[in-house]
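J.: Sequence unavailable; structure follows:
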C-alpha cells in the first residue's frame, strides 16, 4: 500500500465519523429560539468533537506529506489511531444524552487521551521508517503541543470527578491550542528540504 492510498482510506474513515456525528444531532422539538437554546449542549459537544476530528485530519495530512512510505507497522499504527477516533460519535452522544455526567465525560476524556497516544505512536512509526535524520523528524523537531496535550486530558479527566462541565471546558481549551496553526511542515516544504530528504531516502542515504 502506498502512502497516498493510506491517506485516502483515512480520509474516508474520518468523513464517515463526521457524518455519523452529524446524523445523530436532533432538531429542536419546537420551532422557536427557546427550542434552539435547548439543544445548545448537543451542538457544543458536536462542535468540540468535530474540531478534534478536523485537527487530527490536518495533522495526519502533515505527517504523510513528509513520509517516505508505509510498512506493516505503520498500517497497524494508523488503524489504531482510526479506532480511537471512530469512538468519537459514541462518546459524544453519551456525554450529551447523560447531561455531561461524570462517567461519560471521563470516558470522553480517556478517548481523547488514547487518540493522542495513538497519534504519537503513528508519528514515531513514520519517523522510525524514514530515519532519525529524515525530513519528518527534522520538520517536527520538539513537539511541545503533542507532549503537553496528554497532561491536559488527564487534568480534564480528574476534574470530571468534581465538575464534569468544567472538564469539558478543559478539553475545549486543548482543542483551541491545537487550532493555532503549526507551520513547521509548511516552512520545511517551502524551503525545499522535504524534497531533499526524499531524494536522500531514494538514494539510501538516510536509512
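T.: Alright, I've got the coordinates. This is a predicted model, so every value here is computed, not measured.
J.: Only C-alpha atoms from now on, for both contacts and neighbour counts.
T.: OK.
J.: so where's the longest helix in the chain?
T.: Within the chain, and with DSSP state H defining each element, the longest helix by residue count is helix 102-130.
J.: Residue 201 contacts residue 132, correct?
T.: No - when contacts are counted by CA atoms under 8 Å, residue 201 is not listed as touching residue 132 (11.8 Å).
J.: thinking again about what came up before, for the longest helix of the chain, packing partners?
T.: With contacts defined as 3 or more CA pairs under 8 Å, 6 or more residues apart in numbering; DSSP states H and E, the secondary structure elements packing on helix 102-130 are helix 72-86, helix 88-97, helix 135-140, helix 144-159, helix 164-179.
J.: Now tabulate those in JSON lines and tack on mean neighbour count and distance to residue 52.
T.: Putting the helices and strands packed on helix 102-130 into JSON lines (neighbours: other CA atoms under 10 Å; distance: least, CA to CA, whole Å) gives the following:
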{"stretch": "helix 72-86", "mean neighbour count": "18", "distance to residue 52": "9"}
{"stretch": "helix 88-97", "mean neighbour count": "20", "distance to residue 52": "9"}
{"stretch": "helix 135-140", "mean neighbour count": "22", "distance to residue 52": "20"}
{"stretch": "helix 144-159", "mean neighbour count": "17", "distance to residue 52": "12"}
{"stretch": "helix 164-179", "mean neighbour count": "18", "distance to residue 52": "6"}
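J.: here comes the other one, which I'd like you to weigh against the first:
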C-alpha cells in the first residue's frame, strides 16, 4: 500500500480540525479591551488545542516519513487516532465557553487521553509493518517515556479536575510543552 494517500488524508482531516476550532472564535462585539478580555478562555483553550493538533501532525509526519510500508492495520489504527482528534473542536469549545469548568476540563482531558492511547496502536502497527522490533522505528521509539508520562498526567488531570480544574489545565499544558520540544529520535536514527 502507498503511504501517500494515508498522509494526504490525515493532513486533510487535521487541517479541517484546526479550521473548525478557529471558527469557534467569535468576533468580539465592541472595540475595547474589556470586550476582547471576555474572550480569553475561548482563545486560551484554542491555543492549547492548536498546539496539541500541531504536535500530533508533526509526530505523525515524522513517523510516516520513517515508515516504508503500511497495511490495513495501520489504516484502521490511523482512523482511530483521527476519530479521537476530531473530537478536539467540540471539547475545546465547550471548555473555553464554560471558563474551564470541572466537567468540560475532565472531558477535554479524556479526549487527550484517548488520543494518546490511540497513538499506541498506530505506532505498534507501523513498527510491525516496517520490520518489527529490530526496525529503525522501533529503535527510535525506544521506551517511549514521553508517551507513558503523558498518559499518567492526563489521568491525573482528569481526576484533579473534580477539585481543581486549573491544575488539570496546567498538567495538560505541561504535557504539550514536553511534546512541543522537537523529538529527534526518529530523525537521528534515519540520518545514521
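T.: Structure's in. What do you need? Computed from a predicted model, the values in this text were never measured in an experiment.
J.: Got a TM-score for the two of them?
T.: The TM-score (TM-score structural alignment, normalised by the length of the second structure) is 0.96; 191 aligned residues with a CA RMSD of 1.0 Å.
J.: now for the helices and strands packed on helix 102-130 of the first structure, which one comes closest to residue 66 of the first structure?
T.: Put simply, out of these the one that sits nearest residue 66 of the first structure is helix 135-140, at 5.5 Å, with distance taken as CA to CA.
J.: Superpose on the second structure and give me the mean offset of the closest one.
T.: Comparison of helix 135-140 of the first structure with the second structure after fitting gives an average deviation of 1.4 Å (mean CA distance after the TM-score superposition for the first structure).
J.: Same question for stretch 43-51 of the first structure.
T.: Distance for stretch 43-51 of the first structure, averaged over aligned residues: 0.3 Å (mean CA distance after the TM-score superposition for the first structure).
J.: contact partners of that stretch?
T.: If you take CA atoms under 8 Å, 6 or more residues apart in numbering as the criterion, stretch 43-51 of the first structure is touched by 18, 21, 22, 25, 88, 89, 92, 95, 96, 172, 175.
J.: same question, stretch 115-127 of the second structure
T.: If you take CA under 8 Å, 6+ apart as the criterion, stretch 115-127 of the second structure is touched by 67, 69-70, 73-74, 77-78, 80-81, 84-85, 133, 135, 137-138, 147, 150-151.
J.: try it again with 7 Å
T.: By CA atoms under 7 Å, 6 or more residues apart in numbering, the residues outside stretch 115-127 of the second structure that reach it are 67, 70, 73-74, 77-78, 80-81, 84-85, 135, 137-138, 151.
J.: Please apply the same query to stretch 14-25 of the second structure.
T.: Defining contact as CA under 7 Å, 6+ apart, one finds that stretch 14-25 of the second structure is touched by 42, 43, 46, 50, 86, 89, 93.
J.: Residue 182 of the second structure: helix or strand, and which one exactly?
T.: Applying DSSP states H and E as the criterion places residue 182 of the second structure outside every helix and strand.
J.: buried stuff in stretch 183-192 of the second structure?
T.: Neighbour-count burial for stretch 183-192 of the second structure flags 183, 186 (criterion: 16 or more other CA atoms under 10 Å).
J.: farthest-separated two in the contacts of stretch 43-51 of the first structure?
T.: Those two in these that are separated most widely, counting by CA to CA, are 25 and 175, at 20.8 Å.
J.: chain center to the longest helix of the first structure: distance?
T.: In terms of CA atoms, centre = their mean, to the nearest Å, the centre of helix 102-130 of the first structure is set 8 Å apart from its chain centre.
J.: Taking helix 88-97 as reference, get the angle to that helix.
T.: Following axes from the mean of the first three to the mean of the last three CA atoms, to 10 degrees, one obtains 160 degrees for the angle between helix 102-130 of the first structure and helix 88-97.
J.: Could you tell me the end-to-end distance of stretch 175-191 of the second structure?
T.: 27 Å (CA to CA, to the nearest Å).
J.: what do you get for stretch 68-77 of the first structure?
T.: Taking CA to CA, the first and last residues of stretch 68-77 of the first structure lie 16 Å apart.
J.: in the second structure, what residues pair with it?
T.: Stretch 68-77 of the first structure lines up with residues 68-77 of the second structure when matched by TM-score structural alignment.
J.: Can you name the residues in contact with that stretch?
T.: With CA under 7 Å, 6+ apart as the contact definition, stretch 68-77 of the second structure has outside contacts at 1, 3, 121, 122, 125, 126, 129, 130.
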